[in-house]
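# Provided below for reference: sequence and predicted model.
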Amino acid sequence: MKSRRGLKSPLIRTALLTAAGLMALSACGGDEAGPKLELTAALPDKPADGTVLRVGDPATQVALETSGAIDDLDVDIEWANITGGPKTLEAFRADAIDIGSVADIPPLFAHWTGTDVRIVAARETVDPAAHPTYELGVAPGVDVKSIEDLKGKKIAYSPGQAQGALVLNVLREAGLTQDDVELVEMQSVDDAFSVALAGKQVDVAPLGQTLVKTYLAKYERDGATTIPSGVRDDAWTLYAPTSVLEDADKAAAIKEYVAAWAKAQLWISDHPDEFAKAYYEDHEGLTPEDATYVVDALGKFTVPTNWDEFIARHQVTVDTLVKEQQQEPLEVETLYDRRFEKAIAAALGGESS
């Protein structure tokens, strides 16, 4: 994939985080820690001069740059070209970033595997039924026309990622259990699921919209297909290690960042052509046709300024994972830092819908 170069703002620095980059950044450990802040204390308005916020959120970076809103962001940001749950959690554990952008499953597995985190922002899709994040890719020659046809099939399964929860939700919706299928555990990184489908390692795999079109373009002639998953899959979050939120200066920087992030999500929805060109085409290397396809497929975003319903849906997912994966029971609201809910509401002033 391409990396975005030539950032104009003097406040912005970019780091491409490979394994070596993670080690290098963890060695320096960011800037000096700020004053201790209790999780129940009010968020400070401004970080101390010199505070650097290390952010793994390339899509928002591009949106802020393209819209020009990055010039209004009065915080020093070190951008990391990191996406996805596994890479973000690795970066947290290496003390290489302070905040990351992921779906709703990675914060749960961070918690369940011993990394104390909090969710500080939420995003969803205006019309999730019409604009799913994932479709179910079907391997060439495999006869699957509905989710009920999944019985007896080999399904790619990534337990610590959104795609893993999606599979469990789909099985529940189809009236099936894990015993009715063969779950093939693998991480969904880059095009791993597409490759597994093409190689007949699995019969079915969840594919994000960035992969659906390219998968069909390559393999539809051989009999590859996709089908709708039939379940809601649009939850998106920003989350951070609790230790970062206990640093008063970092917490103040995140307060400003989530406000800018919320506005950026609405800008993306209102400027799909510009975002398709800047992010999916120039940053991610998609063709103009594929970039437009992905933006159209994902639809418009909304940023809730009241998290009650979002958290309630998240709890349903948690309960599914507790049942199907024997995870520890969790009241998911304890992972939400609702101080930032108020900060986002103040920043949007009623613009979220």
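Ah, there it is.
# From here on, just use CA atoms for contacts and neighbour counts.
Will do.
# so where do the strands sit in the stretch 101-250 of the chain?
117-125, 134-138, 154-157, 182-185, 204-208, 225-228, 236-241 (DSSP state E, counting those that start in this stretch).
# Enumerate every residue touching Tyr215.
By C-alpha atoms under 8 Å, 6 or more residues apart in numbering, Tyr215 lies in contact with Ser194.
# quick one on the thing from earlier: for Phe109, find the nearest of the strands of the stretch 101-250 of the chain.
strand 117-125 (9.9 Å; C-alpha to C-alpha).
# hmm, who's touching the closest one?
So strand 117-125 is in contact with 107, 110-111, 131, 234-242, 258, 298-304, 307, 310, 335-338, 340-341, 344, going by C-alpha under 8 Å, 6+ apart.
# another one to put next to it:
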Amino acid sequence: MRAALSSGLALLLLALLLLAHLVVTPARAEDVLRVGDQRGNARALMEAAGVLDGLPYRLEWSEFPAAAPLLEALNAGAIDAGGVGDAPFTFAAAAGAPVKAFMAFRNRQDGLAILVARDSPIRTVADLKGKRIATNRGSIGHQVVLAALEEAGLPFDGVVFSFLPPADAKIALASGSVDAWATWEPYTSAAELAGLARVVRDGNGITPGLTFTVARDSALAAKRPLLADFAARLAKARAWALEDPAPYAAVWSKLIGLPEAVPLRWFSRAGYRTVPINADVIADEQRTIELYVRAGLIPKARAPRAAAIFDTGFSQAPSQGLTPGLSKVPVAVQ
């Protein structure tokens, strides 16, 4: 299995590296790529992996607490690219933001979860009926609640949403002003390790387990050599972290200021893998779009076609050899 994994990742990395060197306009040292990051994710990974040495351009990082403000910065032209989950990317695309996904990653969804206080009587999704749930509007937390309700046969209005950013949602759950909190990493691992919450339902089997690196259309046109180089380096770093997530966790912990056990739990169970933007990825994104249409969060007339919001020119290597169950997480969102 290790040989097959190495072979598949090698093919993907080779394709990305070739693209980075075959683009028609070479990057120059005075060029700048402005990248948005969430909680130090990509930056800590790439620094820990040592893939940022010898950059032929200047890389400027901007830190964001969640995907929504990162996407707002992209829409405003304050940054060129950034990493986001499939759910907030869907909302941004439906709102007409001039962005496309040009890299895709698969991961397990243990850390995307609906949390309740440890002493809560809530044990199942059915128990959430009529309860108040905190999450960000349009986030992957919002997504997992909708998918869980649908799986349980409950209506989308069967719960009351309190749309709060993660820090406020954590306080709301601790104070009892909400009954549950739908969130993602590193918040899930931090809450579990601190003994503050337990999981009622995670995202495995009901959400695609997709995250994307996205860029403004203008950057895809004007800074394509830089984005190709960045994509190759990020894919190399992801492959490195799969072998041993501990060094990545150590760098992330110092950058963000949370105990090392939090990122180690997160990275070890998530198993992020770079995958090509292929028919499976596009089909899963279409399912997410359709979920939001069914829930009334995106008007049908404004719903984008999944195929139209990807740039497939960066990552088309085959994905054979990826570990079974992680290269494609089963989806029950129909």
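Thanks, I have it. Only a predicted model underlies this, so the values are computations on that prediction, with no experimental measurement involved.
# Report the TM-score for the pair.
TM-score for the superposed chains, counting by TM-score structural alignment, normalised by the length of the second structure: 0.80, backed by 295 aligned residues with a C-alpha RMSD of 2.5 Å.
# Let me know which of the strands of the stretch 101-250 of the first structure is the nearest to Leu266 of the first structure.
Across those, closest to Leu266 of the first structure is strand 117-125 (C-alpha to C-alpha), at 9.9 Å.
# just to revisit the earlier point, reformat the strands of the stretch 101-250 of the first structure as CSV; add mean neighbour count and distance to Leu286 of the first structure.
Formatted as CSV, those follow (neighbours: other C-alpha atoms under 10 Å; distance: least, C-alpha to C-alpha, whole Å):
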stretch, mean neighbour count, distance to Leu286 of the first structure
strand 117-125, 24, 22
strand 134-138, 27, 18
strand 154-157, 25, 24
strand 182-185, 16, 28
strand 204-208, 26, 14
strand 225-228, 20, 20
strand 236-241, 22, 22
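# Quick one: residues contacting Pro272 of the first structure.
Thr292, Val295, Asp296.
# Val303 of the first structure reaches Gly350, doesn't it?
No: shown here, Val303 of the first structure and Gly350 do not form a contact pair, counting by C-alpha atoms under 8 Å, at 10.2 Å.
# Neighbour count: the two, which is higher?
Val303 (24 against 11; other C-alpha atoms under 10 Å).
# Tell me, how many residues neighbour Gly77 of the second structure?
Neighbours of Gly77 of the second structure (other C-alpha under 10 Å): 15.
# Ignore what I typed, I meant Pro247 of the second structure.
Residues near Pro247 of the second structure, counting by other C-alpha under 10 Å: 17.
# One more: the one 5 residues further on?
If you count neighbours by other C-alpha under 10 Å, Trp252 of the second structure ends up with 26.
# now do Asp49 of the first structure
Neighbours around Asp49 of the first structure, by other C-alpha under 10 Å: 9.
# check contacts around Thr287 of the first structure.
Glu281.
# I'd like the distance from it to Pro132 of the first structure, if you could.
21 Å (C-alpha to C-alpha, to the nearest Å).
# remind me, longest helix of the first structure?
Ranked by number of residues, the top helix in the first structure under DSSP state H is helix 248-270.
# in the second structure, what residues pair with the next helix or strand after that helix?
Downstream of helix 248-270 of the first structure, the first helix or strand assigned by DSSP states H and E is helix 272-275. Under TM-score structural alignment, helix 272-275 of the first structure corresponds to residues 245-248 of the second structure.
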